[in-house]
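> Pasted the sequence and its predicted model underneath.
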Amino acid sequence: MTTLQDCRARDAADPLRPLRDLFVLPDGVTYLDGNSLGPLPRAAAARIAKAVEHEWGQGLIRSWNDAGWFAMPQRVGDRIGSWIGARAGEVVATDTTSANLYKVLSAALSIAAQDRPGHRVVLSERSNFPTDLYIAQALCAERDCELRLVEAEELPAALGDRVAVLLLTHVNYRTGAMHDMAALTRAAHEGGALAIWDLAHSAGAVPVDLHAAQADFAIGCGYKYLNGGPGCPAFLWVHPKHADRFSQPLAGWWGHAVPFEFTPEYRPAPGVARYLCGTQPVLSMVGLDCGLDALDASLPHGGMQALRAKSLALTDLFIGLVEQRCGDAGLRLVTPREHADRGSQVCLAREEGAYAIMQALIARGVIGDFRAPDILRFGFTPLYVGFEDTWNAVEHLRQVFESDEWRQARFQQRHAVT
């Protein structure tokens, strides 16, 4: 039986433990929601202030050149690319995940229309993140294509039946289940389809190698495990064999081959740079750059291999402690136990009161989140979450049930963001 002393001993022996100090983490808070919004890197406030006061305040427009603002989408994109198996010059940090999906799905459908005219189906998982499905619905209506949704286990059998594009989120946002990217991409290609991967819950959390998996396109989020700050730029990757085939539909001036020629006719930039659109949000990009500094600080300690090992150890511990200490609370594990099938989160379902239970935990300083209709979701970011944190989270969960405090009226009121 695992004890609190066991958890403290594991923290003391953890080589990643010092990285916790790179983040602002309020006293009395156990933060298990970095899969939704990463915490503030300690260096970010000063770095953003410098960008505001010196680069913007003193440098003014000169800072597009002097401070390197203009090149930030590619420079920051390359930093992200090193964590997802991309090569230099293949990733740009830009726009939002939703906008980037619109770009790459449009390009993928254009390629399919040229190479396989009879393939007009976008295949996805029924429980894919809703924004991905909404974007796909809109594009399918625009292109007279079909969006077909199936359960995860039905995906391999559904490929090949006029499927043009397989669109999946690598780690499911509701369950934490992780797809086999290489196997499903291979199956998609064998059926004549292209594969687009949403890495929102993968980048910085689990090993990803886009080239090894032979993926076609990928998008992802900058403010979850990359700790870039609320609303910071997302990112986009295109396999080099596709990059110059089509222009994406949001043909803005930043995606022009030479933006400051100011020609009336659009001429797309070579490679992934054509997937840029309008002027980039510099201050948010600076925050993302700081988040990547914190992630890169893990490299001397083993990088992704060490982060993944600790993530699995934390999630194993959490699952075991919930079963050990909250076994009669009516909680059902929906996250896979198998390491190869699990991201960096643990999701528990409960038929009654899941939202209120999470609100009671948040009031106690244990911050996770709720996903409708019945999911309590806990994210484990090994850069700053420890083994004692995990013990404390389960202890508070146990107390919430034993005291019945989740039944209080104040915890029943729904907020706009859950």
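The structure has been received and is ready for your questions.
> When you work out contacts or count neighbours from here on, use the C-alpha atoms and nothing else.
OK.
> center of this structure, which residue is that?
residue 200 (1.9 Å; Cα atoms, centre = their mean).
> Double-check that residue 113 belongs to a strand.
No: judged by DSSP: H, G, I helix; E, B strand; the rest coil, residue 113 forms no part of a strand; its state is helix.
> The stretch 1-150 of the chain: strands as residue ranges?
Assigned by DSSP state E, counting those that start in this stretch, the stretch 1-150 of the chain shows strands spanning 23-24, 30-31, 40-41, 91-93, 121-125, 146-150.
> winner for burial among those strands?
Here the criterion is mean neighbour count by mean count of other Cα atoms under 10 Å, and of these the winner is strand 91-93, at a mean of 30.
> who does it touch, helix- and strand-wise?
For strand 91-93, the elements it packs on are helix 72-81, strand 235-238, judged by 3 or more Cα pairs under 8 Å, 6 or more residues apart in numbering; DSSP states H and E.
> tell me the contacts of residue 30?
Shown in contact with residue 30 (Cα atoms under 8 Å, 6 or more residues apart in numbering): 365-367, 385, 389, 392-393.
> What ranges does this structure have for its helices?
For the chain, the helices defined by DSSP state H cover 4-12, 44-50, 63-66, 72-81, 97-115, 130-143, 155-158, 181-190, 210-213, 240-243, 282-296, 303-325, 354-363, 387-403.
> could the ones you listed go into CSV alongside distance to residue 232?
Below are the helices of the chain laid out as CSV (distance: least, Cα to Cα, whole Å):
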stretch, distance to residue 232
helix 4-12, 31
helix 44-50, 13
helix 63-66, 19
helix 72-81, 12
helix 97-115, 10
helix 130-143, 17
helix 155-158, 32
helix 181-190, 26
helix 210-213, 23
helix 240-243, 24
helix 282-296, 5
helix 303-325, 22
helix 354-363, 25
helix 387-403, 27
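> so which of those helices gets nearest residue 254?
For residue 254, the closest of the helices of the chain is helix 72-81, at 10.2 Å, according to Cα to Cα.
> Need the contact partners of that closest one.
Outside helix 72-81, the residues touching it (Cα under 8 Å, 6+ apart) are 87-94, 203, 235, 273, 280, 282, 285, 288-289, 292.
> Okay, one more to line up with it:
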Amino acid sequence: MSEAYAPSDSDAHATADELDARDELAHRRKDFVLDGTVYLDGNSLGALPRSVPARLAEVVEREWGELRIRSWSESGWWSAPERIGDRIAPLVGAGAGQTVVGDSTSVNVFKAVVAALRIARGEDGGRDEVLVDAATFPTDGYIAESAARMTGATVRAVPAAEMADAAGPATAVALVNHVDYRTGELNDLPAATAAVHRAGGRIVWDVCHSAGALPVELDASGADFAVGCTYKYLNGGPGSPAFLYVRRELQPRFETPLPGWTSHADPFGMTPGYVPGDGASRGRVGTPDILSMLALEEALKVWDGVDIAAVRAKSLALTDFFLRRVQAYVPDGRLRPLTPLEHRRRGSQVSLLCTGDEGGGGAGPAPDAEVVMTALQARGVVGDFRRPGVLRFGFTPLYTSFADAERAAAALGEAVRTA
């Protein structure tokens, strides 16, 4: 834990207050619409940035209501996908001109996997294998299977930690989650990228659970493609558009499987033949979803002046503190951390497995995760759960406080005992 977050008081409430007083990001909390609830589900849906409602009203009333079609040029609607992509880029360690916003995570995974397959096969026609993180979020696996069927490739699922060793002469693409959505484990992006490249393959990273929570460093690691959502730690709102990163050197060879009119070199030429545009704009497909896209653009202003290294330091301090307080409040044997304790392997969430001891050890049967989470919500603490018995708590450093973590741990102890 950094010196800034080193506790000096054995009393939990006093320690939480002391840590909050030292927190260099504490002033960002006022930029969000929050109530008395302890909200620890930002890994599923981030809180509402306070300035977004007024901006949306302006878009609807002025840009749509008055300017109407003129807003594509006069209000900058047409350039929004690239402009907002460049705003996200520093948060994922990318230079300008490599990130485009639009469509959903699933659609962008499909674009990236198929494009990576085509590039890899262009370099070596014998490559026909797609490696997929065995613990991947389900949609990534579904999309990989579909992309493989369409291209005549095969899919092999391997644990993310073994991806480097699994890549070989048949590997065309590896699709890996940077942070495991279920356990919160952080996978080694630079090492896996380097290993897949040594094997001659290409790599696609799903950074949905890391963008806005920790340094991602896509450029520095040499990542080929990356896909991320914007409604979690980036606080873009429900269903806000995802983003696609295409490394600059690969852009001339990026052949999208969804050649829509807005990625055409001359989109208003309305010619029958498709000619791709330049740069990251090749990742565009159809008409941008302007309302949600401009809400996202406004939401991203909360990141102005924020150092992602400070975000990471606070995230680790918050999760450390929460884990210690859970150990203090929850009866022995009832919950077990699934999230790694080592900082280098931890994202910005804590996942706890409901356990029990029905053999007479005193802990009793394992509590039901859904029952525990319902009891927590009744106590004003919001997290979520994944079957069969995983409790998940997402820590968003821009608005989560140490007092929140203390209150959540205390409530969790009560909920487990009653469950």
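Ah, there it is. All figures in this text were calculated on a predicted structure; none of them were measured in a lab.
> Go through the helices and strands packed on strand 91-93 of structure 1 and pick out the most buried.
Most buried of these, by mean neighbour count (mean count of other Cα under 10 Å): strand 235-238, with a mean of 28.
> Where does that one end up in structure 2?
Strand 235-238 of structure 1 corresponds to residues 243-246 of structure 2 when matched by TM-score structural alignment.
> Aligned counterpart of the residue nearest to the centre of structure 1 in structure 2, please.
Using TM-score structural alignment, the equivalent of residue 200 of structure 1 in structure 2 is residue 208.
> Just the buried ones among the contacts of helix 72-81 of structure 1, please.
Burial by neighbour count, 16 or more other Cα atoms under 10 Å: within the contacts of helix 72-81 of structure 1 this picks out 87, 89-94, 203, 235, 273, 280, 282, 285, 288-289, 292.
> returning to that earlier point: from residue 384 of structure 2, how far out is the match of residue 200 of structure 1?
As judged by Cα to Cα, to the nearest Å, residue 208 of structure 2 and residue 384 of structure 2 stand 17 Å apart.
> related to what we said a few turns ago, which of the buried ones among the contacts of helix 72-81 of structure 1 sits closest to residue 248 of structure 1?
Nearest to residue 248 of structure 1 out of those is residue 273 (Cα to Cα; 10.5 Å).
> coming back round to it: now the strands of the stretch 1-150 of structure 1 as CSV including distance to residue 332 of structure 1?
Formatted as CSV, those follow (distance: least, Cα to Cα, whole Å):
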stretch, distance to residue 332 of structure 1
strand 23-24, 32
strand 30-31, 22
strand 40-41, 32
strand 91-93, 38
strand 121-125, 22
strand 146-150, 23
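> quick one on the thing from earlier: which of the helices of structure 1 sits closest to residue 260 of structure 1?
Among the helices of structure 1, the nearest to residue 260 of structure 1 by Cα to Cα is helix 63-66 (12.5 Å).
> matching residues in structure 2 for that closest one?
Matched against structure 2 by TM-score structural alignment, helix 63-66 of structure 1 falls on residues 71-74.
> how big's the offset between the matching stretch and structure 1?
Once fitted to structure 1, stretch 71-74 of structure 2 is off its aligned match by 0.6 Å on average (mean Cα distance after the TM-score superposition for structure 1).
> got the contact list for that stretch?
Outside stretch 71-74 of structure 2, the residues that reach it (Cα under 8 Å, 6+ apart) are 63-64, 77-78.
> For that stretch, buried residues please.
By neighbour count on 16+ other Cα under 10 Å, the buried set for stretch 71-74 of structure 2 is 71-72.
> So which of the helices and strands packed on strand 91-93 of structure 1 is nearest residue 193 of structure 1?
strand 235-238 (15.3 Å).
> and the closest one, what other elements does it pack with?
Using 3+ Cα pairs under 8 Å, 6+ apart, strand 235-238 of structure 1 is in contact with strand 91-93, helix 97-115, strand 217-220.
> Of the strands of the stretch 1-150 of structure 1, which is nearest residue 7 of structure 1?
Using Cα to Cα, the nearest of those to residue 7 of structure 1 is strand 30-31, at 14.6 Å.
> Please tell me which residues of structure 2 that closest one aligns onto.
Strand 30-31 of structure 1 maps onto residues 38-39 of structure 2, going by TM-score structural alignment.
> what's the average distance of the matching stretch to structure 1?
Superposed on structure 1, stretch 38-39 of structure 2 shows a mean distance to its aligned partners of 0.3 Å (mean Cα distance after the TM-score superposition for structure 1).
> Next up, the contacts around residue 159 of structure 1.
Taking Cα under 8 Å, 6+ apart as the criterion, residue 159 of structure 1 is in contact with 123, 166, 187-188, 191, 193.
> What's it aligned with over in structure 2?
By TM-score structural alignment, residue 159 of structure 1 lines up with residue 167.
> Kindly report the same for residue 84 of structure 1.
Using TM-score structural alignment, residue 84 of structure 1 pairs with residue 92 in structure 2.
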